[in-house]
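J.: Sequence first, predicted coordinates after that:
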Amino acid sequence: MKKNFFIFILLLLLKTAIFSSGGVGNDFLRINPNAKSSSMSNAYCAVSGDTNSIFFNPAGLSFVKNPIISLTHFSSFGDTNYEYFSAVYSMGGFGVMGLGVLYNYTFAFVEYDEFGDEAGNIDNRDITVTLSYSYPVISFMPFGINVKYFNSLLYKYTKTGFAVDFGAMIYINKNPEILGGFTVQNIGYQTAYIDIVDEMPVNIKAGMSFKTNIINDISILIAIDTNRLVTKDELPILDIGGELCFRKFLSLRSGIGLHHDAERFSFGFGINLANVKFSYAFVPYDFLGDTHRITLDIEFKK
């Protein structure tokens, strides 16, 4: 019994170190797997038009016109990997629906008994399923909602929970395109691994984005977000990201996160080939190592 308890504590500490510097329960709900938005330092609350809105602000789905399917692989540190599937479908005058399924896992540890013999594997994984809906209640101000179900396995202990996000966006100007966004994330409830129920990572996010053409076929996007984790007594953090797009074929992206512990830089690029888009993101961490994200988007243009 003591051995099982110590294994559980060790894995819990490892999981906290991997998922967050804040130590709030269910930090995997705050992990963004997508490459494009990650390369822009997650400054995406007021950016619209793709499946990233499922994670950052469901109201942004209202700007999606064609069906999109997105697949992501995220290689993190500590032998932790994420696989993410998302899809968006416009129902015309009835709004836009979205679906996101995030599965993250750590390669199994081998468990040994008191005699040094293998006693099986120690598994660690999380899965989150998100259903999204967005509708322009006002022509220039769409609203959106996410409903999330998540399940977490740590050694032989599990917990389950539900959460909702609420978001809104406002179309401020057409040319240059200026958008504002606001969302409240992860309001919900969860069970406990053993006895103590962790706090939900309720987060308030607000942002603005600016997009315009510099010269023919070259456009620039600048976005800025601020986040306030309600369950911690901390000042808001600031994320700034940008994208430079050449002839709608090649995109160069970068961002900086001004967090409490340190500045965090991110880099990436995107390649557009007709209906297929490829994105890559590189986000380094000083002590934990580097992370890599690869996303493939397929748009079914009508």
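T.: On my side now, so go ahead. Residues are numbered from 1 along each chain as shown.

J.: going forward, measure contacts between C-alpha atoms and count neighbours the same way
T.: Fine.

J.: ok, I294 - contacts?
T.: The neighbours of I294, taking CA atoms under 8 Å, 6 or more residues apart in numbering as the test, are N34, A35, T72, H73, F74, F278, S279, Y280, A281.

J.: which element is the closest residue to it other than its chain neighbours on?
T.: Excluding its sequence neighbours, the residue lying closest to I294 (CA to CA, 6 or more residues apart in numbering) is Y280, at 4.7 Å. Using DSSP states H and E, Y280 sits in strand 276-285.

J.: buried sites along the helix or strand following that strand?
T.: Toward the C-terminal end, the helix or strand that comes next after strand 276-285 (DSSP H and E) is strand 289-299. Neighbour-count burial for strand 289-299 flags T291, H292, R293, I294, T295, L296, D297, I298, E299 (criterion: 16 or more other CA atoms under 10 Å).

J.: picking that back up, so what does the strand holding Y280 touch, helix or strand wise?
T.: Helices and strands touching strand 276-285, by 3 or more CA pairs under 8 Å, 6 or more residues apart in numbering; DSSP states H and E, are helix 35-39, strand 263-273, strand 289-299.

J.: what packs against the first one?
T.: The one in question is helix 35-39. By 3+ CA pairs under 8 Å, 6+ apart, helix 35-39 packs against strand 250-258, strand 263-273, strand 276-285, strand 289-299.

J.: wait, which of those is closest to Y82?
T.: Nearest to Y82, of all the helices and strands packed on helix 35-39, is strand 289-299, at 9.1 Å by CA to CA.

J.: burial of the residue nearest to I214 when sequence neighbours are not counted, as a residue count?
T.: Once flanking residues are discounted, I214 sits nearest to I220: 6.8 Å by CA to CA, 6+ apart. Counted by other CA atoms under 10 Å, the residues lying close to I220 total 18.

J.: A further structure is provided below for comparison with the first:
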Amino acid sequence: MKKSIVCMFFASLLAGASAQAGNDQKKGQVGATELQINPWARSSGMANANTSRIRGVESMNQNIGGLSFVKGTEILFSSTKWLSGSDININSFGIGQQLGESGGVMGLSVMAMDMGDFKQTTEDAPDQDINFGVSMINLGLSYSKTFSNAIHGGITVRVISESIPDASAVGVAFDGGVQYTTSLGKDSLAKDNLHIGVSLRNVGPEMQFSGDGLAGRGTMNGQTVNRSINERSESFELPALLNIGVAYDINLSALNRLTVAANFVSNTASDDQIQLGAEYAFNEKFMVRGGFDYHKGIFGDEREMAHTGPTAGATVQLPFGEDNTRIFGLDYSYRASNPWGGSHSVGIKLGF
């Protein structure tokens, strides 16, 4: 029964992808593109290639199936200088809570973008010196469960809020994901070393801006009395995407692990991506990782993204407490870009 449910879920993901993804003619026609940003340090340092193997709270961004691996409580903080020099900062918080031995895991995540200050000008006062801010906040509520020793899946409901002082838009998006883990090999070091993952993200109804900022003064039907006229903004789609990933653990010894991973991203209204990454871990306490995020034109003059592909990162994760059952982790990642000085992410992980 469990396998049938998972097979049906895979089928629904692929069916949704065929309807949503891969249309170059729709470039630039979607909004809420901050949903495509990965604010977490561990997975971004691996170029997001670990869709099939991602674990814990970070899974709420890439593949919610990985949230089911949380044992007890996991808390994650992250701060990102996005395209260093552009004055854009991203702050994220996430928490995952296990619901008993077989009740699954609930998760909550918040991502907020600080775009800095903008100068406000109007037709009546083009030289006024007034600053205003832009608010972009995403709030996600997730549930993930282990269906068997090999199958893990879940779903996320995300509320999207974008606003300036006189106009705002609110939307809802849904994510779903499944991870499958199995053993490839017969020796003791080959346990659960092959990982396959599929996730469909950012699927939801169109969003539309409204507010006083879209209103103006004018006349109607030849009348001489000025009236307030509201202009209706065009609605926009969400940047839905499909992830299909695979990863393989090369267990060099009981303390040394090397993971290689690949991920294919099919985007609704932008070029598809191929993401490659690798991670070396010593005793699961010290980790270094790197990756490359490839998309069409990245090596030539046709490049349409600021990030140029290479990524790198590192983690120090140590136990603490009287019985060493609690975990403290410090993460860092770098994503190269041109122009600007790359994107830097720093994260703190607590597990207890």
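T.: Happy to help now that I have it. No experiment lies behind these values; they were computed from the predicted model shown.

J.: Superposed, what's their TM-score?
T.: A TM-score of 0.86 describes the superposed chains when it is computed by TM-score structural alignment, normalised by the length of structure 1; 276 aligned residues with a CA RMSD of 1.8 Å.

J.: what does stretch 211-226 of structure 1 rub up against?
T.: So stretch 211-226 of structure 1 is contacted by 42-47, 175-178, 205-210, 236-248 (CA under 8 Å, 6+ apart).

J.: Show the buried residues in the residues you listed.
T.: 42-47, 178, 205-210, 236, 238-246.

J.: Let me have the helices and strands packed on strand 276-285 of structure 1 in JSON lines, adding distance to F162 of structure 1 as columns.
T.: As requested, those are exported to JSON lines (distance: least, CA to CA, whole Å):
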{"stretch": "helix 35-39", "distance to F162 of structure 1": "24"}
{"stretch": "strand 263-273", "distance to F162 of structure 1": "30"}
{"stretch": "strand 289-299", "distance to F162 of structure 1": "26"}
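
J.: what's the closest of these to N52 of structure 1?
T.: helix 35-39 (6.9 Å).

J.: returning to that earlier point: the residue nearest to I294 of structure 1 maps to what in structure 2?
T.: In structure 2, the residue paired with Y280 of structure 1 is Y332, using TM-score structural alignment.

J.: now D290 of structure 1
T.: So D290 of structure 1 corresponds to G342, using TM-score structural alignment.

J.: same question, N57 of structure 1
T.: N57 of structure 1 maps onto N63 in structure 2, by TM-score structural alignment.

J.: Next, the contact list for its match, please.
T.: Taking CA under 8 Å, 6+ apart as the test, what N63 of structure 2 contacts is T51, S52, I54, G176, G177, V178, Q179, G197, V198, S199.

J.: what residue of structure 1 matches up with the fourth one?
T.: When you say that, I think you mean G176 of structure 2. Using TM-score structural alignment, G176 of structure 2 pairs with F166 in structure 1.

J.: now the closest residue to that match other than its chain neighbours: how far from S41 of structure 1?
T.: Spatial nearest neighbour of F166 of structure 1, chain neighbours left out: I145 (4.7 Å); criterion: CA to CA, 6+ apart. From I145 of structure 1 across to S41 of structure 1, the span is 23 Å (CA to CA, to the nearest Å).

J.: who has more neighbours, these two?
T.: S41 (29 against 24).

J.: got the contact list for the more buried one?
T.: S41 of structure 1 neighbours (CA under 8 Å, 6+ apart): D239, I240, G241, S254, G255, I256, G257, R264, F265, S266.

J.: Which residue of structure 2 is paired with it in the alignment?
T.: So, by TM-score structural alignment, S41 of structure 1 is matched to A47.

J.: Which element, helix or strand, includes that match?
T.: Assigned by DSSP H and E, A47 of structure 2 falls outside every helix and strand.

J.: Distance of the spatially closest residue to it that is not a sequence neighbour relative to L276 of structure 2?
T.: Leaving out its chain neighbours, the residue that sits closest to A47 of structure 2 by CA to CA, 6+ apart is G291, at 4.9 Å. Applying CA to CA, the value for G291 of structure 2 to L276 of structure 2 is 5 Å.

J.: residues shared between the contacts of these two?
T.: With CA under 8 Å, 6+ apart, G291 of structure 2 and L276 have common neighbours M46, A47, A49.

J.: Please report the distance of D127 of structure 2 from A215 of structure 2.
T.: 21 Å.

J.: And S148 of structure 2, by the same measure?
T.: S148 of structure 2 is 55 Å from A215 of structure 2, by CA to CA.

J.: out of those two, which sits in the more crowded spot?
T.: It is A215, of S148 of structure 2 and A215, that has more neighbours when counted by other CA under 10 Å, with 16 against 11.

J.: quick one, what contacts T33 of structure 2?
T.: Taking CA under 8 Å, 6+ apart, one finds L238, P239 in contact with T33 of structure 2.

J.: repeat for I127 of structure 1
T.: V101, L102, Y103, N104, F150, N151, S152.

J.: Okay, and the aligned residue in structure 2 for it sits in which element?
T.: I127 of structure 1 maps onto I137 in structure 2, with residues paired by TM-score structural alignment. Counting by DSSP H and E, the secondary-structure element that holds I137 of structure 2 is strand 130-146.
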